[in-house]
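Engineer: predicted model and sequence follow; I will ask about them next.
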Amino acid sequence: MNNNVVVGMGEALWDVLPEGKKIGGAPANFAYHVSQFGLPSCVVSAVGDDALGDEILENLTSKGLKQLIEKVPYPTGTVQVEIDQAGVPQYEIKENVAWDNIPWTTSLETLAKKTKAVCFGSLAQRNVVSRETINRFLDTMPRDEDTLVVFDVNLRQGFYNKEILCKSMEHCNILKINDEELVTVSRMFGYPGIDLQDKCWILLGKYNLKMLILTCGINGSYVFTPGNVSFLPTPRVEVADTVGAGDSFTAAFISCVLKGMPVAEAHRRAVATSAFVCTCNGAMPVLPDEYTK
């Protein structure tokens, strides 16, 4: 695998939706969309030695997605997804599954040394095994001025705590968070009473971040950089479902930044990409060329 790889690291699973199962998990969604922007990407996770695990590996391979996914003696992860009337998913995430137990391997160490950007979340750190592997990967990556370490907060079912969030924010230089998560994090960190933008400026400064991305669903999105903020409204589209829309936003934004685009242009591309994904069923549609060129 070539140098300057963009890695999505964490959960690999099946989203079991009302109409059937679809491959899911933020890391695979992220890595898949990065690859559509023409950058070398890889998904890091673990699956079980079972039919569901084999199917994930075959599915990702068929999409041309490079992967470093170990087979471990735990069942492949599944999530029951119910879609409400507004198209918003509700999740029930099974515990003690393969992606909770991502092992540290020499292959993973080699990949870490070739990684230009990584995206990881809080959900995959709910179990100590995967949490330690993620932290080891982050510690092994080369850290130069252009390396991007993206912490995409993913607060689900109480699978997080203040210690995990603090350590992750200390490790990252780009934080991505949505408005609901920001309220929860602010309450945990002890500054609940100020407006959302002020909370973002506090986090940007406290953790010395390059950027903070705040998504507010239909109410638009912000990218904070030291001394500047970009805001864009959310396009009005016919929503099929919102599964994976946030991951496509992150992937498009990071890909464009790595290609040298200004933050405002990367933000515009991210908003357009995410809106397109909302018009499709599932998290991994093929993006039209005008989004990725």
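Structural biologist: Nice, I can see it. Numbering: from 1, shown residues only.

Engineer: rest of the way, CA atoms for contacts and neighbours
Structural biologist: Noted.

Engineer: how many other residues sit next to the closest residue in space to Gln36 that isn't next to it in sequence?
Structural biologist: Closest residue to Gln36 apart from its sequence neighbours, by C-alpha to C-alpha, 6 or more residues apart in numbering: Thr292 at 6.7 Å. Thr292 has 17 neighbours, counted by other C-alpha atoms under 10 Å.

Engineer: pretty sure Thr292 is touching Ser35, no?
Structural biologist: No - Thr292 is beyond contact range of Ser35, at 9.7 Å (criterion: C-alpha atoms under 8 Å).

Engineer: overlap in contacts, the two.
Structural biologist: Shared contacts of Thr292 and Ser35 (C-alpha atoms under 8 Å, 6 or more residues apart in numbering): none.

Engineer: give me the helices and strands touching whichever helix in the chain runs longest, please.
Structural biologist: Longest among the helix segments of the chain by residue count, using DSSP state H, is helix 263-278. The contact analysis (3 or more C-alpha pairs under 8 Å, 6 or more residues apart in numbering; DSSP states H and E) places helix 263-278 against strand 221-225, strand 228-232, helix 245-258, helix 289-292.

Engineer: next one for the comparison:
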Amino acid sequence: MSLVTTKGMLLDARKRGYAVGAFNANNLEMAQGIVMAAEKENAPVIVQVSQGGAEHGGLEEMAAIIRSLAAKASVPVALHLDHGVDFVYNIRCLRAGFTSLMYDGSKLEFAENVRITREVVKAAHAVGVPVEAELGRVPKDPTGITLEDLKEYMTKPEEAVAFVEQTNVDSLAIAVGNMHKMKIKEAKIDIERIKAIRERVAVPLVLHGASGVPDEAVVAAIQAGICKINVHTQLNKSFTEGIHEVFNADPKTVDVRKYLGKAREALMEEVRAKIRLFGASGKAPGVPEVPVEPEAYIQQDIVE
């Protein structure tokens, strides 16, 4: 199965009431583990590469790895840019063959976020690639963040409506109490806010920072309207725990394949668990394939 865009995946998730897992990969083994997990669960999957991940592994190199895995996969696989913070980097990813982009202008004033997002959308849609944007602010470091801070950061439903209308984005990442880089599940998610935004906004909604969200809150968020869930920190934890297991068993081990093989297996099992939690297991057969072609992309009623 060839690489596909996220458009069909997310519309199908919205229609059938589940969420597609979007998992960050920083190297070959992480990307392999993610795709292997999706195949075992027969689920659509989004393999994400952040700007930091691309700088570590190489933008073109990471794109080539994931495209190669997708070509051999038995389930739909999309290659997504996670948190592209400028216009130029989004275009670089477009040229590298990414099938989904994210422009994150959440730190900007509303008007400036709209302006740049609109430009990214215009360029991506010209070649059939969907775009995710972010409104509100999801803190990237939970240290020192108070509940009052989080309330101030949260996405306002009325602003979400205006933002989507003015940018024509395909999906919207919202701030509802979620935070990045949380190592324990303590995030307090505003489910009613998700419902309020879902009632007003037609595009699929995205939840970032899911590693710190309790499982019951994840399920409630999906029921409220979340269609894509990002996971990164938890994958890093599982991956490195696999390495520690090999080292602790025999600190003299020098075969790097033993470390990375165990790490890949641990990550794969973590991804499988997340896919099941998101309700995506077994959903691959019903997902419409939307290739990177403008003519196919502009069909707005793919699954509606």
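Structural biologist: Yes, it's here. Quick caveat: nothing in here was measured; it's all calculated off a predicted structure.

Engineer: mind checking the TM-score on these two?
Structural biologist: Superposed pair, TM-score by TM-score structural alignment, normalised by the length of structure 1: 0.36. Supporting alignment: 160 aligned residues with a C-alpha RMSD of 5.6 Å.

Engineer: ok, which of the helices and strands packed on helix 263-278 of structure 1 comes nearest Thr140 of structure 1?
Structural biologist: Thr140 of structure 1 sits nearest to helix 245-258 of all these, at 20.2 Å, using C-alpha to C-alpha.

Engineer: report the angle between that closest one and helix 263-278.
Structural biologist: Here the directions of helix 245-258 of structure 1 and helix 263-278 differ by 150 degrees (axes from the mean of the first three to the mean of the last three C-alpha atoms, to 10 degrees).

Engineer: strands of the stretch 101-250 of structure 2, start to end?
Structural biologist: Using DSSP state E, counting those that start in this stretch, the strands found in the stretch 101-250 of structure 2 span residues 101-103, 131-135, 171-174, 205-207, 226-231.

Engineer: contacts only, for the residue lying closest to Ala26 of structure 1 once chain neighbours are set aside.
Structural biologist: Closest residue to Ala26 of structure 1 apart from its sequence neighbours, by C-alpha to C-alpha, 6+ apart: Asp247 at 6.0 Å. By C-alpha under 8 Å, 6+ apart, the residues touching Asp247 of structure 1 are 26-27, 29-30.

Engineer: at 6 Å instead, please
Structural biologist: By C-alpha atoms under 6 Å, 6 or more residues apart in numbering, the contact set of Asp247 of structure 1 is 26, 29-30.

Engineer: could you single out the nearest of the residues you listed to Asp54 of structure 1?
Structural biologist: Closest approach to Asp54 of structure 1 among the contacts of Asp247 of structure 1 (C-alpha to C-alpha): Asn29, at 17.8 Å.

Engineer: ok, and what's touching the strand or helix carrying the closest one?
Structural biologist: If you go by DSSP states H and E, Asn29 of structure 1 is part of helix 26-36. Contact partners of helix 26-36 of structure 1, identified using C-alpha under 6 Å, 6+ apart, comprise 8-10, 41-43, 247, 251.

Engineer: from those residues, which would you call buried?
Structural biologist: Among those, those scoring as buried are 8-10, 41-43, 247, 251 (criterion: 16 or more other C-alpha atoms under 10 Å).

Engineer: okay, those in CSV with secondary structure and distance to Ser230 of structure 1 next?
Structural biologist: Shown next, in CSV, are those (DSSP: H, G, I helix; E, B strand; the rest coil; distance: C-alpha to C-alpha, whole Å):
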residue, secondary structure, distance to Ser230 of structure 1
Gly8, strand, 25
Met9, strand, 27
Gly10, coil, 29
Ser41, strand, 27
Cys42, strand, 29
Val43, strand, 29
Asp247, helix, 19
Ala251, helix, 18
